[in-house]
Each structure stands twice: as structure tokens, then as C-alpha cells.
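Q: The sequence isn't on hand, but the structure is:
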């Protein structure tokens, strides 16, 4: 099996060296950058499979990088490193389109686990119910979710989603009309059963998905809130919240 290529972008030279050595020992191919200036060149010439990106950097900071890349339709998986670990840092990173986040200081072993989890979500086949095989096509309104290709389209045009957003949508779509708690969604889609900011994190993913698929007026249609419980996917968009 080919080794996954990881690009670490952080202005802390000691941390770059530590992560490079540790992730290399874990079987990854690692390249590092001290800032964001050469990210575009790396993506074009020696594309990594995942990017570990520090939020606080001189020049273009990590949040600006993610926002710019997502606006360009670039969906490389990104794990953000936040200096303070406060909720607002994490939530803003997710809102910009990051796939996951990790607060400094952290154990490199945890970063390795996060990398493997995000890579599985992004590149592996989704977990399917007994009623859906890999070739399943789920249609709702103008949208088609191709589970085998891990692709969401609207009138034949692909819609960009992060690995986390796709995973959450796949769980919802394959469990139509079944209310799911935030914790259930985190565990089934992202493999996280608990942790800080659990509720707010899943709410951010839901918010971004709604912007992608609930484009009409009158509030959310397909992903509806079950007040005091969680969320439910309604294929025909008819039931009220």
C-alpha cells in the first residue's frame, strides 16, 4: 500500500522537526513548510494527501488559507492546529472548511490518530446500512448522493464537501426520517463519541451542509432540527421542524 503524504505547515521549527520524525516513524511521507507562501506550489507539483495547518502563522494565517482554498474548490483534507484550544478557534476553523482540529499542546500520537481518521473518511468507502451497497444512488430534490463515488451533485454538477461534511451527510441520507442525536452523528460519521465542543462541532457541519443543499427560502428542508434531540434527514423536504 502506498504511503500517505502529509504536509505540515507551522512556523515553529522544533514542532515541524518533531512531527516530521514522528509521522515518518508512523509510516507517512512528510514534508514541511514554515509558512503558507509555497502551499499552492506544493498542491500543484507534489500534492499531499492531507495538510496539517497551524492557525497562527506570519503572513497568510491558517484560517485564511483554508478559506481561500475552499473558495477555489480545493478540498484537500485539512487538520488545523489551534494555539489556545478555545471553542471559538475550533469552530471558526470548521466554518472555514477544516476537516478536524487539534489544540496545542498535543501528543503527536493523537495527531497521528486524527490524520488516519480523516484519511479514512476522505478516501475510504463510507459505512453503509444493509439497505445500501457501494453503488447506491440517493436522490432528494435536485440532488444526487453517489455513495460509491463519495460525490454529491446538483443537476449533474459536483458540490464540494469536506470529508467531515460528506460523512455526516452520508449518515443522514442513509437513515432517512430517523432522528439522530448530535452524539450519534459524531460517532457514526466521524468516529467520535465524546469530547470538547461535540455539540457545537456537529452544528457547524450541519450549518455548512444546509448552505450547500437547503438553498431555498423558508428554512431548512432536508436536514431538519429535532428540538432538544438532534437532526433528521427528510428526503422530500416536506415535514416541518
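A: That came through fine. Note that the structure is a prediction, hence the values are computed from the model and not measured. Numbers count the residues shown, from 1 in each chain.
Q: okay, CA-based contacts and neighbour counts for the rest of this
A: Will do.
Q: ok, residue 170 - contacts?
A: The neighbourhood of residue 170, defined by Cα atoms under 8 Å, 6 or more residues apart in numbering, consists of 126, 145, 147, 189.
Q: with the residues you listed in mind, which one is nearest to residue 223?
A: Using Cα to Cα, residue 145 is the member of the contacts of residue 170 that lies nearest residue 223, at 14.2 Å.
Q: gap between the closest residue in space to that closest one that isn't next to it in sequence and residue 54?
A: Nearest in space to residue 145, with sequence neighbours left out and distances taken as Cα to Cα, 6 or more residues apart in numbering, is residue 152 at 4.5 Å. Applying Cα to Cα, to the nearest Å, the value for residue 152 to residue 54 is 29 Å.
Q: higher neighbour count, the two?
A: Neighbours were tallied for residue 152 and for residue 54 using other Cα atoms under 10 Å; the higher tally belongs to residue 54 (27 against 24).
Q: take the one below as the second:
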């Protein structure tokens, strides 16, 4: 699978490239926004790691540009900015994940692997179709429809929707959703909050995601209290 590393720091690119190549990935490098934009247009990429602070267009602008035309490429943002508002801006732009510098290259490699593992899942197989009202999700084909009309979802948005539909009327805390959908036992829980918001916006009135205050989120009417906050 092919991954883009876009960062103006050559040391960061070199270290991350070595970790990802050890995992058997093909790595494309870019030192600035224009080069990254060309790589995104030229290569058939599975995932892009974009530095928020590189020469413009920066990572967030590139993320918005990609998401306007492509929901399939997974995106992880890197930045030296640590404030929650900055993280939320990046996630709201369509990023699947957000890592603050300085970071562990191995942690980044593990997060990349977790995203790509979902993408690698075979489309064939007798996986049951998930339905709720006007929403229909085909896990094998990784497609979603509302009233028969396809809905463009990012990899994480699709995973989150499929998980909630497969576990209707069960409450999950943000930390549990991070573990079940993202495959992490740690991380920024605002990632879940922003993905829930994006999913609700894309599904419109058809969504069945309920906020269970003090506990988390559930799909559909909750019949019993579930996970802790």
C-alpha cells in the first residue's frame, strides 16, 4: 500500500519513512504543500500524513482539498499545535487522525497500520447488510446509502457508522469507541466527538446517533444504560 509523508522537516520524513517501509509500505515524500498536492494528484495513495505547519498549502488546506473530491484516502495530520481547538479544526477538515509533535514514530506507524488494516479488509464475503430506517450499509463493499442514494464517507466515518449500526441501542463511551473503531487504547477523545459530528452532518435527518449524557453515544433509542463516560 502507498503512503505519502508530507513534512518540511527532512529528519521527520526520513525517520517516518524507515518505520513505514519496515512495515512493508511504499512511501512517497513531499517537503512542502505544492509538492504534496502534486503527489496526491499523481499517485494512487491509500493514506497521507500531512504536516499542518509546512509551507502552503498547509496540511489542513490540503486535507480540505482532498476531501472535496476523495473520501477514500485516509489522512493523518501532524502539527506542533497542541490546543484542542487546533485539533478540532484539523479533524473537522476531514482528517482521520491528528498527532501532535513531538511524537513517537512507532506510535504513528501503529496508527497508520490500524487505518490501513481496515482498508485492506476484503470486499467479498457473506457479511450481513446493516440497516436502520433509510440507512443501508454494506460492510463487505464498504458502501453506505440513505434512501438509496450513496453517501461518501471517509474510512473512519464508515467504520464508526458500521460499528454503531451493528451494536444498536448499546451505549459506548468515547474511550470505548476509540478502542473498538480506531483500535487504540489511548488517544485524543475529541477525535470521536468530531467524527460523530461529521457523520451526523453527512447522514442528515436519517442518522440515529443519540448522545447519552454522561455515558457516550448510541444508535437508536437506548433501552438500558451502557458504558461509563
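A: Received the coordinates, thanks. Since this is a predicted model, take the numbers as computed values, not measurements.
Q: hang on, the earlier thing: mind checking what the residue nearest to residue 145 of structure 1 lines up with in structure 2?
A: When structure 2 is aligned by TM-score structural alignment, the residue opposite residue 152 of structure 1 is residue 144.
Q: ok, now residue 180 of structure 1?
A: Residue-level alignment of residue 180 of structure 1 against structure 2, with TM-score structural alignment as criterion, gives residue 172.
Q: and what of residue 229 of structure 1?
A: Going residue by residue (TM-score structural alignment), residue 229 of structure 1 aligns to residue 215.
Q: What about its match, how many residues nearby?
A: Here the number of neighbours of residue 215 of structure 2 (other Cα under 10 Å) works out to 16.
Q: so it touches residue 173, yeah?
A: Yes: under the contact definition of Cα atoms under 8 Å, residue 215 of structure 2 touches residue 173, with a separation of 5.7 Å.
Q: In structure 1, what residue spans correspond to helices?
A: Using DSSP state H, the helices of structure 1 run over residues 13-25, 39-45, 62-71, 87-96, 108-123, 163-173, 182-190, 198-213.
Q: mind checking which of these is nearest residue 135 of structure 1?
A: Between residue 135 of structure 1 and these, the shortest gap by Cα to Cα is with helix 163-173, which sits at 13.2 Å.
Q: I'd like to check the angle between that closest one and helix 87-96, please.
A: Using axes from the mean of the first three to the mean of the last three Cα atoms, to 10 degrees, the inter-axis angle of helix 163-173 of structure 1 relative to helix 87-96 is 80 degrees.
Q: Now do helix 163-173 of structure 1 and helix 108-123, the angle between them.
A: With the same axes, to 10 degrees as the basis, helix 163-173 of structure 1 and helix 108-123 are set at 60 degrees to each other.
Q: Average offset of helix 163-173 of structure 1 relative to structure 2?
A: Average distance, helix 163-173 of structure 1 versus aligned residues of structure 2 after superposition (mean Cα distance after the TM-score superposition for structure 1): 1.2 Å.
Q: Could you tell me the angle between that helix and helix 198-213?
A: With the same axes, to 10 degrees applied, the angle from helix 163-173 of structure 1 to helix 198-213 works out at 80 degrees.
Q: This completes my enquiry, with thanks.
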